[in-house]
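Trainee: just coords:
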């Protein structure tokens, strides 16, 4: 993957921030620092994007920044789920809006000649298996979770439908990032509604961080 010098320098800083978040999130006496480390992941991406997106279309820039701001809001809200279930619901809404912003970006480069039938069937099989495991634990969250699942499946599908209409690097980065986002959300859902998963905080944050990193880089590569 070809990165500019700015992107290379940022990547080192970004993964240091992610490592810092993983350490503070897993260490009880560093929980206070965790409240800074976790939002710093998306904040750093916002700064990178603002600095390096001057050649992108204004609509893509604005939608990407909205997606990142909604993600940041979701990150902050989900840090307080132990205090009230409301924080989980509002965090879910924030990430739902972030996914919608990404969908709107991906739709701009949709290849209408590309069929996604086989890919969608694969996603539906995956989602059906996940829902089968989750359904008994969802209770009042049944409808919100179904809506969220449909939106993120749409986000991954429209990432796939960019094939042939954007450069190969942008396509691959965004598709892999979208899949990582789906995996991250799946682990989070399983951990919350099915059964606790060992080291779930680490697997959720690693996949989530990679998702946001790859999607933002993929959008930046549109200018190439």
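Mentor: Received the coordinates, thanks. Model, not experiment: these values are computed from the prediction. Numbers count the residues shown, from 1 in each chain.
Trainee: C-alpha from now on. contacts and neighbour counts both.
Mentor: Will do.
Trainee: ok, the residue most central in space within the chain - contacts?
Mentor: In the chain, the residue lying closest to the centroid (CA atoms, centre = their mean) is residue 181, at 4.1 Å. Residues near residue 181 by CA atoms under 8 Å, 6 or more residues apart in numbering: 207-208, 211-212.
Trainee: Use this one as the comparison:
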């Protein structure tokens, strides 16, 4: 069994099979009990892949990833009852904490070009301003929590961006693309929850979320590996 988790291609195939099953369950079966079984498997599989393949030397880095994945797992379970304001609020908290722990993991002490960061930050700020403005009248009591959540997302994607030239190219692109997908997924969830339905939302949200987490975890595992081509399967 262990050799499966060591094989990137095999575990990738298994992951996308599980992700597809979860989407099909979401489309065709009731949340309880079926999605309470299928949905957590996505994060659990990624957690096992990270555990068996990481070669992190610093204990804190392992801790940040472990805590992040745990928070995403709890958030995934709670958001299944997003129509309940209490469960929705707690799920937002856990997702925000998951992003915060990921940001801590992606941070580094190397110098970076501030001039390169400014235009990127302006693009992120413009996007966030647009989303918040679009949702403003619908957020009501969730305005501050949503604002905080989007702010943490900005930090996450900026830390991913600042890894350029610090880690290998494959890891950098995986994680950066993964954070972009995550922010896109988060935006779709916010629009669906607070504003209006989206075309194919049930498929798109889970697919984008799954791909985002896959890219982030696999990218972090590849961080200390030299060379290697970019392959998503």
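Mentor: Great, that's in hand. Predicted model, so just to flag it, every value in this text is computed and none were measured.
Trainee: Overlay the chains and give the TM-score.
Mentor: Once superposed, the chains reach a TM-score of 0.93 (TM-score structural alignment, normalised by the length of structure 1), with 220 aligned residues with a CA RMSD of 1.6 Å.
Trainee: quick one on the thing from earlier: which one of the contacts of residue 181 of structure 1 sits closest to residue 144 of structure 1?
Mentor: Comparing the contacts of residue 181 of structure 1 against residue 144 of structure 1 with CA to CA picks out residue 208 as the nearest, at 20.3 Å.
Trainee: in terms of contact, does the closest one touch residue 184 like I think?
Mentor: Yes. Counting by CA atoms under 8 Å, residue 208 of structure 1 sits close enough to residue 184 to count as a contact (5.4 Å).
Trainee: Spell out, range by range, the helices that occur in structure 2.
Mentor: Assigned by DSSP state H, the helices in structure 2 fall at 2-6, 8-28, 36-53, 59-78, 85-106, 114-139, 143-161, 169-194, 201-221.
Trainee: Mean per-residue distance, the last one versus structure 1.
Mentor: Following the fit onto structure 1, the mean deviation recorded for helix 201-221 of structure 2 is 0.7 Å by mean CA distance after the TM-score superposition for structure 1.
Trainee: Could you do the fifth one as well?
Mentor: Its matched residues in structure 1 lie on average 0.5 Å from helix 85-106 of structure 2 after superposition (mean CA distance after the TM-score superposition for structure 1).
Trainee: For that helix, which outside residues touch it?
Mentor: So helix 85-106 of structure 2 is contacted by 61, 64-65, 67-72, 74-76, 78-79, 81-82, 145, 149, 152-153, 155-156, 159-160, 163 (CA under 8 Å, 6+ apart).
Trainee: for the last one, same thing?
Mentor: Defining contact as CA under 8 Å, 6+ apart, one finds that helix 201-221 of structure 2 is touched by 19-20, 23, 26-27, 42-43, 46, 50, 53-55, 170-182, 184-185, 188-189, 192.
Trainee: give me the stretch of structure 1 that it matches.
Mentor: Per the alignment by TM-score structural alignment, helix 201-221 of structure 2 matches residues 200-220 in structure 1.
Trainee: tell me which residues in that stretch are buried?
Mentor: Across stretch 200-220 of structure 1, burial judged by 16 or more other CA atoms under 10 Å covers 200-220.
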